[in-house]
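A.B. asks: below is the sequence, then the predicted model.
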Amino acid sequence: MVNRNVARSKNRWLLSGKATLLLMAVPCFVLLVAFVYLPLWGWSIAFFDYKAGLKFSQMDFMGFKSFTYMFKQPNFANVIRNTLVMSGLYFLTSPVPAIFAILLAEMNSKRVRQWIQTTTTLPYFISWVLVYAVFFSLFSVGDGIVNTLLLNFGWIKQPLNPLANPHIVWFFQTGIYLWKNLGFSAIIYIAAITSIDPELYDAASVDGAGRLNKIKHITVPGLVSTFLTLLLLGIGNLLNNGFEQYYLFYNAIVADKIEVLDYFIYRIGITMSDYSLSTAIGIFKTLFSILLITVANMIAKRVRGSGII
């Protein structure tokens, strides 16, 4: 009788769909282990004088020398400054996708709204190589489209060169990043707006509230939790600016302003073949990011009563 009950409970569990969901999660778990956890074995390179082609038994153990040598790099402080400045500018522009989503939601024409959303989301799926090619064709000094038009109209006397201007490179790169990610980032806020109870807007209309008051007292409060969650996740990526954008827009004139930590790791590891030092810098970046997200989560729990972890 007991065995029969056990068999029935197993059949119920299989028929309930939980087994199907578990099997669907298996490939994701395998990929997570293969591409996230197994590569952590490579962290051991930071503690050895790594040379390609040699076994660990043939390498000299250095301990934490790579980590101490990391801070002695002549331009390490400059790289950290560039990374923090770029991340700070990203944080300052983080409300822009939310504002853009609100403006889209307030549009009366569904066709125009869909067209704008599609055209602003499209750049997200364009590779950074093509993005660089577009901006190079627009702003190159020789035959750039923008310079050609401005010179022909007589609005400028000398061609502009924002691609090689160290004074505006931080703001220029922030603008490019915002242009590329604006539409895709707004999708999350659009989904949050659609989840707001429509009865709240109907009740506000009955009370005589206008469009601005509805945005102020209904839409914005409905987006606060989403915005704070994304902001806290962004704090954990404070040192992760990405690589492709800065690699492509890098040149000798703006090198001091555009070299961020991810590009610095590439230059040390691939260009200079110092794998131990580049791995140590990568470990430092990862551990610092974990510390930041932990502190941000603790602050969120104290302020809001709930965190993201």
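C.D. replies: Thanks, I have the structure now. Model, not experiment: these values are computed from the prediction.
A.B. asks: could you use CA atoms for every contact and neighbour count after this?
C.D. replies: Noted.
A.B. asks: start and end of stretch 51-67, how far apart?
C.D. replies: For stretch 51-67, the separation between the terminal residues is 17 Å (CA to CA, to the nearest Å).
A.B. asks: longest helix anywhere in the protein?
C.D. replies: Ranked by number of residues, the top helix in the chain under DSSP state H is helix 275-304.
A.B. asks: report all helices and strands that it contacts.
C.D. replies: Contact partners of helix 275-304 among helices and strands, from 3 or more CA pairs under 8 Å, 6 or more residues apart in numbering; DSSP states H and E: helix 65-70, helix 220-236, helix 261-266.
A.B. asks: contacts made by the first one with the rest, please.
C.D. replies: With CA atoms under 8 Å, 6 or more residues apart in numbering as the contact definition, helix 65-70 has outside contacts at Ala46, Phe47, Phe76, Ser276, Leu277, Ala280, Ile281, Phe284.
A.B. asks: and those residues, which is closest to Tyr246?
C.D. replies: Here the nearest of the contacts of helix 65-70 to Tyr246, counting by CA to CA, is Phe76; it sits at 16.4 Å.
A.B. asks: the structure to be compared is supplied as follows:
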Amino acid sequence: MLYFIIFDYIPMFGVIIAFKDISPFEGVSAIFTSEWVGFKHFIRFWNSYYFWNVMRNTLLISGYKLLFGFPAALLLALLLNEVKHTGFKRIVQTISYLPHFISTVVVAGLVMMVLSTDSGMINAIVVAFGGEPVHFLGDPAYFRSILVLSHVWQTVGWGTILYLAAMTGIDPGLYEAAKIDGASRLRQAWHITLPGITPVIAILLILSIGGLLNAGFEKVLLLYSPSVYSVADIIDTYVYREGLNKLNYSFATAVGVFKNILAMILILGANYVAKKMNQTGIW
């Protein structure tokens, strides 16, 4: 509770900066004394050259992560649920969710090492087959794929934990009855396991859609460069450059507020659709 109060609720007061012209050299008092400018900074962002580019990149990167990452965790959970050897199952679980505990900075460093043009493993294989080294992180054609694959690798194991926990609540008698009726393992997973964890799937999907505009600021910031801005520049990195690098606090705050309003609309819409489909929502 204390964490959320300090880092989430108290900072909400700063939203008023988006509706004022704040100079970083005027001090904290400028928040109260500066002139109100209404939606000036919002309009400036909407008319900005970067608007459609950062919106497209944010939605595409987040969409790819949701498209590939969400079912990957579910599929891994279903496969692990079918493993009967407890020792092997625990080893696979440990190896798969270990990357979740690795710092994003370390993950970015690993990606750079593996894809390095000088000593990277991938380029070593490319050269061994007679090709030329490829600057993967500086090529717009590869950057999004690298970002999504590293995200799936880092999160797939952790995402299976909730599904496996939900599967333990399914009545074992249903599986026994299915076996008596001659249902295969695949049929049991499709007609018993999946319906049994549908409420959990629905809640996690709603939360994932609500976070669709969070495309992974830290990893993008650590891996991108001006050569891939066209495919990598997202709302958060744009806010970082405008707010901290250029000291345009009011403008950066307005962009952040706009992003959060869209996120709220997405999560409310996803919850409404889930309710209409008679699925479990988050409220």
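C.D. replies: Now that the structure is in, tell me what you want to look at. As the structure is a prediction and not an experimental result, all values here were calculated from the model.
A.B. asks: the longest helix of structure 1 corresponds to what range in structure 2?
C.D. replies: The counterpart of helix 275-304 of structure 1 in structure 2, counting by TM-score structural alignment, spans residues 249-278.
A.B. asks: read off where stretch 196-208 of structure 2 ends up in structure 1.
C.D. replies: Mapped onto structure 1 using TM-score structural alignment, stretch 196-208 of structure 2 covers residues 222-234.
A.B. asks: mean shift of the matching stretch relative to structure 2?
C.D. replies: When structure 2 is superposed, stretch 222-234 of structure 1 averages 1.6 Å from its matched positions, counting by mean CA distance after the TM-score superposition for structure 1.
A.B. asks: may I see the buried residues of that stretch?
C.D. replies: Gly222, Leu223, Phe227, Leu231, Leu232, Leu233, Gly234 (16 or more other CA atoms under 10 Å).
A.B. asks: which residues sit against it?
C.D. replies: Here stretch 222-234 of structure 1 makes contact (CA under 8 Å, 6+ apart) with Phe91, Ser94, Pro95, Ala98, Tyr189, Ala192, Ile193, Ile196, Ile293, Ala296, Asn297, Ile308.
A.B. asks: chain center to the match of helix 275-304 of structure 1, what's the gap?
C.D. replies: In terms of CA atoms, centre = their mean, to the nearest Å, the centre of stretch 249-278 of structure 2 is found 15 Å from the chain centre.
A.B. asks: what does stretch 192-207 of structure 1 give?
C.D. replies: Offset of stretch 192-207 of structure 1 from its chain centre (CA atoms, centre = their mean): 32 Å.
A.B. asks: next, the buried residues of stretch 176-185 of structure 2.
C.D. replies: For stretch 176-185 of structure 2, the neighbour count (16+ other CA under 10 Å) marks Ala178 as buried.
A.B. asks: what range in structure 1 matches it?
C.D. replies: By TM-score structural alignment, stretch 176-185 of structure 2 lines up with residues 202-211 in structure 1.
A.B. asks: same deal with stretch 43-50 of structure 2?
C.D. replies: Under TM-score structural alignment, the match for stretch 43-50 of structure 2 is residues 68-75.
A.B. asks: next, the distance between the ends of the matching stretch.
C.D. replies: One end of stretch 68-75 of structure 1 to the other measures 14 Å (CA to CA).
A.B. asks: now the helices for the stretch 1-150 of structure 1?
C.D. replies: Secondary structure of the stretch 1-150 of structure 1 (DSSP state H, counting those that start in this stretch): helices at 2-15, 18-32, 65-70, 76-92, 95-105, 110-121, 128-139, 145-153.
A.B. asks: so which of these comes closest to Leu248 of structure 1?
C.D. replies: Of all the helices of the stretch 1-150 of structure 1, helix 128-139 comes closest under CA to CA, at 6.7 Å.
A.B. asks: just give me the match in structure 1 for Gly87 of structure 2.
C.D. replies: Aligning on TM-score structural alignment places Gly87 of structure 2 opposite Arg111 in structure 1.
A.B. asks: what's the neighbour count on that match?
C.D. replies: 10 (other CA atoms under 10 Å).
A.B. asks: that one and Gln117 of structure 1: what is the separation?
C.D. replies: Here Arg111 of structure 1 is placed at a distance of 10 Å from Gln117 of structure 1 (CA to CA).
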